[in-house]
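K.L.:
this one's structure only:
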């Protein structure tokens, strides 16, 4: 049984929740849950810790984060097994997430050491003659971090690492389906040397724990990754506090007439089906130039048929379980709806419990739910187009705008796509699912506000203070 961490102590709250393996329904562990009152105690404790965290030296903050990276590497196999058990993540992808997370904390350590400001050239103004000054970044205060199930380690790191680098105390609420990884992160942060007052771990429902955090005047910033509906609710309730939202998408890949098909196909397979498609930037739409459609379609469908579905502990599994059966049922329902509207299943489409087969649909269009909304499952729609102008317009005809990819050997086509696609990131000759953790990551439209990546998250988690000396 796992306790919560509140006010510098491990707390048995007296209420518990089972964490189940999404593949076979077995019990992974039991975790304590927090009430609204306990959540307020965690927020109060974090609020009292502001001065302690603010006055940690850059060297100390950097050392804590470097230590954390080393501890993640030390416990990499244990963490990967935990990700596999509570999230149903394929063991190959779980090891990859653990490796990325260690690197992510190293990037955060770098930001802790370089956090500062810059000189302001006051004398560039006529009224600024003989004045000297600068601006400097200061921690914003308590960070409320609300994290999702699909990357329960690395997306915690994307919030916790920058908060420590900035000198901010944290209240962390992980997804209720995957709280055990966050518990492990909390243990390792304490081992890494983080002051016990610097982190609070609370587990519970969004309606109780999440709302208490969002509505608290003592939390200076909410950083949330999850569904658009919850993100919009947070935005409405947050008041004046800062909010960073990393929300959904129905990411598109464009395969242009001059693309290298043999290169593009394996990228698109991984981009569409890794982590059972439960990735914000998972490929949901592939637009193929009509002159290359048959070639791409044959290779892509054959590759998907050859991939392995099932047990996430199997090293070769590409598509494991979805996080809950209700989510698999929802995605299956969207597939059936699309078929009733004229779509054709090229491969897959069947479900057993939480396991939904890797599914490729043809004859789809932008009016179908399966194309328009975020599936967040192992489903991809392949569609023809005639011109680059047409396909850019179709990609942009979406409420989302997180990332997109284009496969082309023509640099002019690449720059045309870069300039005109309405997304936060454009990947040239790669899947829109590509991400390294130091890059600015975030979207436009309903895909969210703000950017993550340690440097950019630290900027969000700090406030500028301007200083001027009058030397006249």
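P.N.:
That came through, no problem. Nothing here was measured: the structure is a model prediction, and the numbers come from that model.
K.L.:
from now on I want contacts and neighbour counts done on CA atoms only, so please keep to that.
P.N.:
Will do.
K.L.:
buried sites along the top helix by length along the chain?
P.N.:
Ranked by residue count under DSSP state H, the longest helix found in the chain is helix 91-114. Buried residues in helix 91-114, counting neighbours by 16 or more other Cα atoms under 10 Å, are found at 91-95, 97-113.
K.L.:
what does stretch 119-132 give?
P.N.:
Within stretch 119-132, the residues that count as buried by 16+ other Cα under 10 Å are 122, 131, 132.
K.L.:
ok, stretch 349-356 next?
P.N.:
Residues 349, 351, 353, 354, 355, 356 are the ones in stretch 349-356 that count as buried (16+ other Cα under 10 Å).
K.L.:
and which of these is nearest residue 412?
P.N.:
Comparing the buried residues of stretch 349-356 against residue 412 with Cα to Cα picks out residue 349 as the nearest, at 38.0 Å.
K.L.:
thought that closest one was touching residue 339?
P.N.:
No - contact criterion Cα atoms under 8 Å: residue 349 and residue 339 do not qualify, at 10.2 Å.
K.L.:
which of the buried residues of stretch 119-132 sits closest to residue 250?
P.N.:
Within the buried residues of stretch 119-132, the smallest distance to residue 250 is 46.6 Å, found for residue 122 (Cα to Cα).
K.L.:
now that closest one: how far from residue 469?
P.N.:
Using Cα to Cα, to the nearest Å, residue 122 is found at 10 Å from residue 469.
K.L.:
overlap in contacts of the two?
P.N.:
Common contact partners of residue 122 and residue 469 (Cα atoms under 8 Å, 6 or more residues apart in numbering): 131, 132, 133.
K.L.:
another one to put next to it:
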């Protein structure tokens, strides 16, 4: 953090209880590809953070009872505004995050849909009627069952999807009538602050939202603040579990890491398709996605034909300047992340793994990499590499493949390339993951579906309606003396 320098543009404001504010301290944002400073943003003071929390707490009941059309209209406004400014917003994502422009455009499109679905859910979040006269003691009684916001939410988002993962904190909270304090990653705050700008143009009540680019120390204090009874975190496992441990009486939702497996079964006829999908989604976002393909489990019956196709598809990917619309693989978020990935690859090779492609680093960029015969205790196999690395393992049938998928501390999603419906249902039953994608990579996600993992991959679910359930609790009203 540094004092604002005179030659720089006015720092991007924070949003405190729905209003844009400047602050004395600022944070510089740098382009991962070339290291140039692209913007400065305001870092809120302790006093501003306190006002944001106090306003969220004060807004708890008023926001719960805000008419659905007000919340839906605000969400619709954000969706339409993002669509109208899609090119500008995509360039912003690429500048702060380094992801190729083609993937930034996809992220904006997804975020447009995320807010639109949230607006739809806000309109139909009505509850249900439950007749109680199924028992003689409750004749003439009916229960009105509704879900009510637990209270203000602290939403902590990561750097890898700086727009849409912030949206998955903000949009369901507003749809459910829960005040939200959104905390973006310090390296990628610009997209989140843009969402604050758009929300500030709506009629949401004071305190319904704040967007605060705070540091780690302030974040710990927010996690432990009793006025924020819900914490929704997306990021690394160690940080996520430490949040849960430090706030044992809170509702904590964790979307953590993975080491996504793609299983290529012996019956799969379209090996070219599987190879291209795995190559693309092992390297999109430079592998910085918790559902990027990392482990490739290919049946020995097709391995000799599949692996060369995979290498051809990986080598055909274009790397370089992420602002080039033809580039598919950009830099990692910073050079330290690239150095870590490089060290993990070198460690695997030193332990006996074979380097089939890539493995080279240039600054913050790592060339798309394929390894095979890697010991299963190597970091590139057992941990979340979060980089453009694929590890191939040849399997001896389905039992072996599914055992290898499950032999992991993670359990987010898995992809199973099969045309056999029996295999598909067996995968759903046996794989210890939150989602099984049949006929495609584990990287598929529709933003309206339940999304989350088991084991070390998290607790709770995203996806607009699923997230709204996590942010709310059931309450009932029983009506008496009715003729049913």
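P.N.:
Here it is on my side, so go on. Owing to the predicted nature of the structure, the values given are computational and were not obtained by experimental measurement.
K.L.:
need the TM-score from the superposition.
P.N.:
The TM-score (TM-score structural alignment, normalised by the length of structure 1) is 0.97; 471 aligned residues with a Cα RMSD of 1.3 Å.
K.L.:
ok so, going back, now the longest helix of structure 1, how far from the chain's geometric center?
P.N.:
Mean C-alpha position of helix 91-114 of structure 1 versus that of the full chain (Cα atoms, centre = their mean, to the nearest Å) differs by 13 Å.
K.L.:
now do the helices in the stretch 151-300 of structure 2.
P.N.:
Ranges of helices in the stretch 151-300 of structure 2, per DSSP state H, counting those that start in this stretch, are 164-176, 190-199, 216-224, 237-246, 271-283, 300-315.
K.L.:
where in structure 1 does the fourth one fall?
P.N.:
The one in question is helix 237-246 of structure 2. Helix 237-246 of structure 2 corresponds to residues 228-237 of structure 1 when matched by TM-score structural alignment.
K.L.:
that stretch against structure 2, how far on average?
P.N.:
Superposed on structure 2, stretch 228-237 of structure 1 shows a mean distance to its aligned partners of 0.5 Å (mean Cα distance after the TM-score superposition for structure 1).
K.L.:
contact partners of that stretch?
P.N.:
211, 214, 215, 224, 225, 243, 245, 247, 248, 446, 447, 448.
K.L.:
which members of those are positioned in strands?
P.N.:
Among these, DSSP state E puts 224, 225, 243, 245, 448 in strands.
K.L.:
from the residues you listed, pick the one nearest residue 55 of structure 1.
P.N.:
Among these, and counting by Cα to Cα, the member closest to residue 55 of structure 1 is residue 243, at 24.2 Å.
K.L.:
can you put the buried residues of stretch 349-356 of structure 1 in JSON lines and add distance to residue 285 of structure 1 and secondary structure?
P.N.:
Listed next are the buried residues of stretch 349-356 of structure 1 as JSON lines, based on distance: Cα to Cα, whole Å; DSSP: H, G, I helix; E, B strand; the rest coil:
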{"residue": "349", "distance to residue 285 of structure 1": "16", "secondary structure": "coil"}
{"residue": "351", "distance to residue 285 of structure 1": "21", "secondary structure": "strand"}
{"residue": "353", "distance to residue 285 of structure 1": "25", "secondary structure": "coil"}
{"residue": "354", "distance to residue 285 of structure 1": "23", "secondary structure": "coil"}
{"residue": "355", "distance to residue 285 of structure 1": "21", "secondary structure": "strand"}
{"residue": "356", "distance to residue 285 of structure 1": "18", "secondary structure": "strand"}
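K.L.:
between its first and last residues, what's the separation in stretch 29-47 of structure 2?
P.N.:
End to end - Cα to Cα - stretch 29-47 of structure 2 spans 23 Å.
K.L.:
swap in stretch 232-240 of structure 2?
P.N.:
9 Å.
K.L.:
equivalent analysis for stretch 424-443 of structure 1, please.
P.N.:
One end of stretch 424-443 of structure 1 to the other measures 4 Å (Cα to Cα).
K.L.:
which element is the aligned residue in structure 1 for residue 44 of structure 2 on?
P.N.:
Alignment note: residue 44 of structure 2 maps to residue 34 in structure 1; criterion TM-score structural alignment. For residue 34 of structure 1, there is no helix or strand it lies in under DSSP states H and E.
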